[in-house]
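Enquirer: structure here, sequence nowhere to be found:
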């Protein structure tokens, strides 16, 4: 009996049963994206020069920093920990604010962001991962946005369960009206406030309150895909490519504890500790205290300890061993703000995923 089109669409795509990284595959460059990113970075660099030479007032700078914070929490607390992983529940008012904050971040609609991130977790560091770290630092940092998606990313993306977000009218509203909402929330209001309230020149306001803060926040998010998959320790699971990065956690309000997060993706803390360079966890706890968030999920201490002993690389601060911890090195002091903080422990071998 011939299948209907709906039945065909529901079939799992015909992809190799085991997915790794085909290093012979050449990604096709999307030149309009390349040109767009060049223009974006040129204006951001112009804005940085204006800022460093005193071209804008302190109020405009503070306003831009506030926007970076708002959009950062929209990504970490909203898109990542709530809408993608469902690590806690939120009231409609809280969800509305987080959706607006995420829109300011300008990282595509909530629906697409969550789909790509769920795909990233399901096929992490393989050709099914939109920003496969095995393709090198530049690709997983930002190059993936300048290339045509790998066929596996496209096909496997259709299999990701998005029914929860499809049933959420707020998410679908933002998806439908994303571009006009972005123009209003991410461009017009951020630029208008310094001009109207602080007497800033509109061009300088555009350079600082839009271009510079936007590019800064983009690179902060991208660090999770690049640095937090390449340079650090794996105290929870040495078989996972993501690592623990103090440096990335400082920049991203706690998203750099990435080895833990991939080991326990349902944990609202996205880290073992909520009070160590993890402001997003503190923010979620604050939302819980004022009644906007509830049902916070977390891995039990026993579960975490068992995972560390069973699969960790030995570098854990409490349950590790001195030899493994000694493999952690840096140029200068071992400090969260030192980007050379690294581990000489052997990374996991490529493993095919079913």
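Expert: Nice, I can see it. Remember, it's a predicted structure, so these values are computed and weren't measured experimentally. Residues are numbered from 1 along each chain as shown.

Enquirer: contacts, neighbours, all on C-alpha from now
Expert: OK.

Enquirer: count of neighbours near residue 27?
Expert: Residues lying near residue 27 (other CA atoms under 10 Å) number 16.

Enquirer: do I have it right that it meets residue 145?
Expert: No. Contact criterion CA atoms under 8 Å: residue 27 and residue 145 do not qualify, at 11.0 Å.

Enquirer: overlap in contacts, these two.
Expert: With contacts defined as CA atoms under 8 Å, 6 or more residues apart in numbering, no residue is shared by residue 27 and residue 145.

Enquirer: next, the contact list for residue 87, please.
Expert: By CA under 8 Å, 6+ apart, the residues touching residue 87 are 81, 265-268, 296-298.

Enquirer: neighbours of residue 162, just the number please.
Expert: 16.

Enquirer: and the spatially closest residue to it that is not a sequence neighbour, how many neighbours?
Expert: Leaving aside its sequence neighbours, residue 162 sits nearest to residue 115 (CA to CA, 6 or more residues apart in numbering; 7.0 Å). Residues within reach of residue 115, counting by other CA under 10 Å, total 19.

Enquirer: put this beside the first:
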């Protein structure tokens, strides 16, 4: 998602989209009706193509991170620059977590246009492709998680889920589902389609300005501003997202559904402002909190901000999962690590035959088996 179109198209740094318009809604519907999965059933094994431009940009960003880190840990930059870098990093990440993730991908709340434009501004600066492409990829990821149709398929390994999928072409089945997934709500939003059409220009402009601000207002070196406020900041935002794709599918507990690879991981939660409750999120993707708890004590800064905007009247229609729904799912599919109240924890406990709490279907089967 780094600056780019889907990985099947080579990534280019700072190259404008040449009047590329969003896919037409009618074309989307035709693909839904006419494209057949039979075309994908080939005996020839799929071999992903390396997207070398994506590889080059990823190497530049990740290696460049250490240049900016050097300036930070050796105190080469001004204190004002560090404070500016810190808040810019946080705001760009919130543009991802609140904006493109919770608002646009999952439609878990609604907001005023000024809030939407603010989120668009910082998301675009974060540089994780157009909103349209991010949402498209993320919806397919949730719909077909852990299959060949999943662009982030964790079955292909930690590295692939973390960054490899940016650098390889998509599986044909994944590309098919990306054409099929419903994107009509995004297409209908003129602001988001403007960002889609001019994404490369907007990304370049906003990040150029982000580097010039410390240079112009308090005389920071352009070199330091570039490596710290752009490259290192970008690498951190990029990694905040990627650990949710990788570590959050390999490391942690599965209190809500032990059959899914997604986990709850407190380290990822802190690092990503609340996105690390990933097992919960894959079970209840429509909950605006992306976790059972939306307070600052559970490191869910994104949910706290949404709640503040709600109190101000700038956000409404927050989707929320009831505690009863959570408890039912925990009892049915959880791995046993979830904390439940005494009453909830013993809802399915029975002392033996004749207990009124024996499941009705079990009771009928037991009656047939008695002999």
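Expert: Everything's here; your move. Fair warning: this is a prediction, and the values are worked out from it, not measured in the lab.

Enquirer: returning to what we had before: quick one: which helix or strand includes the counterpart of the residue nearest to residue 162 of structure 1 in structure 2?
Expert: When structure 2 is aligned by TM-score structural alignment, residue 115 of structure 1 is paired with residue 136. Assessed by DSSP states H and E, residue 136 of structure 2 sits inside helix 131-143.

Enquirer: against which helices or strands is that helix packed?
Expert: helix 172-180, helix 190-197 (3 or more CA pairs under 8 Å, 6 or more residues apart in numbering; DSSP states H and E).

Enquirer: counterpart of residue 41 of structure 1 over in structure 2?
Expert: So, by TM-score structural alignment, residue 41 of structure 1 is matched to residue 62.

Enquirer: what comes up buried for the host helix or strand of that match?
Expert: Element membership of residue 62 of structure 2, judged by DSSP H and E, is helix 52-73. Neighbour-count burial for helix 52-73 of structure 2 flags 54-55, 57-58, 61-62, 64-72 (criterion: 16 or more other CA atoms under 10 Å).

Enquirer: quick revisit: what sits up against the helix holding residue 136 of structure 2?
Expert: 1, 5-6, 100-101, 104-106, 128, 149-153, 174, 177-178, 181, 183, 186-187, 192-193, 195-196, 282.

Enquirer: give me the buried subset of those residues.
Expert: Applying 16+ other CA under 10 Å to the contacts of helix 131-143 of structure 2, the neighbour count classes 1, 5-6, 100-101, 104-106, 128, 149-153, 174, 177-178, 181, 183, 186-187, 192-193, 195-196, 282 as buried.

Enquirer: where along the stretch 1-150 of structure 1 do the helices fall?
Expert: Secondary structure of the stretch 1-150 of structure 1 (DSSP state H, counting those that start in this stretch): helices located at 5-10, 31-52, 58-73, 92-105, 110-122, 137-141.

Enquirer: check the stretch 251-371 of structure 2 too.
Expert: If DSSP H, counting those that start in this stretch is used as the criterion, the helices of the stretch 251-371 of structure 2 fall at 266-271, 278-283, 301-312, 323-333, 342-345, 360-369.

Enquirer: next, the residues that contact the fifth one from outside, please.
Expert: Translated: helix 342-345 of structure 2. By CA under 8 Å, 6+ apart, helix 342-345 of structure 2 touches 327, 331.
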